[in-house]
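Engineer: Pasting the sequence and the predicted model now:
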Amino acid sequence: MNTLQSSSQHTDLVPLRVLAALLDRLEGSAVRVDPAQYANVVSHLSQALSAAKPGDALGALLSAHPAAAELYENTHYEVAGLCRSPLDASMAAEQQARAVIQRAMQSPRESSANGQS
């Protein structure tokens, strides 16, 4: 019985896996992607993610497809939060952004103080 459930769960994820792979291809495309096509793929993937049952199989799929994982986080924030994003990377990005903003805020003042425009 468990084999049947596992097989059924795997089969249910096939459309989700195809859409996730397609979104990865669109995200990594070197050529311009039609915005309507992109939105259509994201819409269908979002619907498939909403219908998917949480579990190891879904987790493995999301680990293999970063664009789908990001979409899952954004559309299931109440359940997933940012749990799929590495906290260290998020903190480092935030600190880097703060440093850049701080430098940008100081630059015009320093230029004005030195008599430069």
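Structural biologist: Yep, that arrived.
Engineer: make it CA atoms for all contacts and neighbour counts henceforth
Structural biologist: Will do.
Engineer: Which helix runs longest in this protein?
Structural biologist: Criterion DSSP state H: the longest helix present in the chain is helix 87-113.
Engineer: and the comparison structure, right after this:
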Amino acid sequence: MTTPLTTHRNLVTLVQVLRKLEHSRVPVNADQYRALVAQIATELENHPRDASLEALLAAVPELAELYENLNYAHAGLCRSPLDASVRAEQMALDAINAARTRPTGSVPQA
């Protein structure tokens, strides 16, 4: 019987293996890597969407990126910080508008 705790432990163990593979100085077999990612994806599907998953995703950027990629079709960049993206977009729009209204040849003040 699989419990949420077992699923969480399995995911933690698989993430540790993923980190070792990603930081390995020895080339990793692509099939081995794909098999590991597939197993992690299965464990993510079985893991409850709870505080322990959120904590794990916050602590392990590799897992968060994989989670986001797996859920992109339904949730977009669900793990990316929205506030920072919105601020960056607004700053870009402000810069574009300022450039449009500035006379040709003038230099912006810092």
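Structural biologist: Everything's here; your move. Since the model is a prediction, treat every value here as computed from it, not as a measurement.
Engineer: tm score of chain vs chain?
Structural biologist: Overlay of the two chains. TM-score (TM-score structural alignment, normalised by the length of the second structure): 0.64; 85 aligned residues with a Cα RMSD of 2.4 Å.
Engineer: How is the equivalent of Arg79 of the second structure over in the first structure assigned, secondary-structure-wise?
Structural biologist: The alignment partner of Arg79 of the second structure in the first structure, by TM-score structural alignment, is Arg84. Assigned with DSSP: H, G, I helix; E, B strand; the rest coil, Arg84 of the first structure falls in the coil class.
Engineer: just checking, Arg84 of the first structure touches Leu71?
Structural biologist: No - the criterion here is Cα atoms under 8 Å, and Arg84 of the first structure misses it with Leu71 at 10.6 Å.
Engineer: Off-centre distance for the longest helix of the first structure?
Structural biologist: 24 Å (Cα atoms, centre = their mean, to the nearest Å).
Engineer: Stretch 60-70 of the first structure too?
Structural biologist: The answer for stretch 60-70 of the first structure is 8 Å, by Cα atoms, centre = their mean.
Engineer: what stretch of the second structure does that stretch fall on?
Structural biologist: By TM-score structural alignment, stretch 60-70 of the first structure lines up with residues 55-65 in the second structure.
Engineer: and if you look at stretch 33-45 of the first structure?
Structural biologist: Going by TM-score structural alignment: stretch 33-45 of the first structure matches residues 28-40.
Engineer: Show me what counts as buried in that stretch.
Structural biologist: The neighbour-count check on stretch 28-40 of the second structure (16 or more other Cα atoms under 10 Å) flags Leu36, Val37, Ile40 as buried.
Engineer: who's in contact with the last one?
Structural biologist: The contact partners of Ile40 of the second structure, taken as Cα atoms under 8 Å, 6 or more residues apart in numbering, are Leu11, Leu14, Val15.
Engineer: out of those, which are buried?
Structural biologist: Leu11, Leu14, Val15.
Engineer: tally of neighbours for Leu22 of the first structure?
Structural biologist: 19 (other Cα atoms under 10 Å).
Engineer: typed the wrong thing, it's Gln102 of the first structure
Structural biologist: 11.
Engineer: and the helix or strand containing Arg17 of the first structure, what does it pack onto?
Structural biologist: Using DSSP states H and E, Arg17 of the first structure falls within helix 14-27. Using 3 or more Cα pairs under 8 Å, 6 or more residues apart in numbering; DSSP states H and E, the elements in contact with helix 14-27 of the first structure are helix 35-51, helix 66-75.
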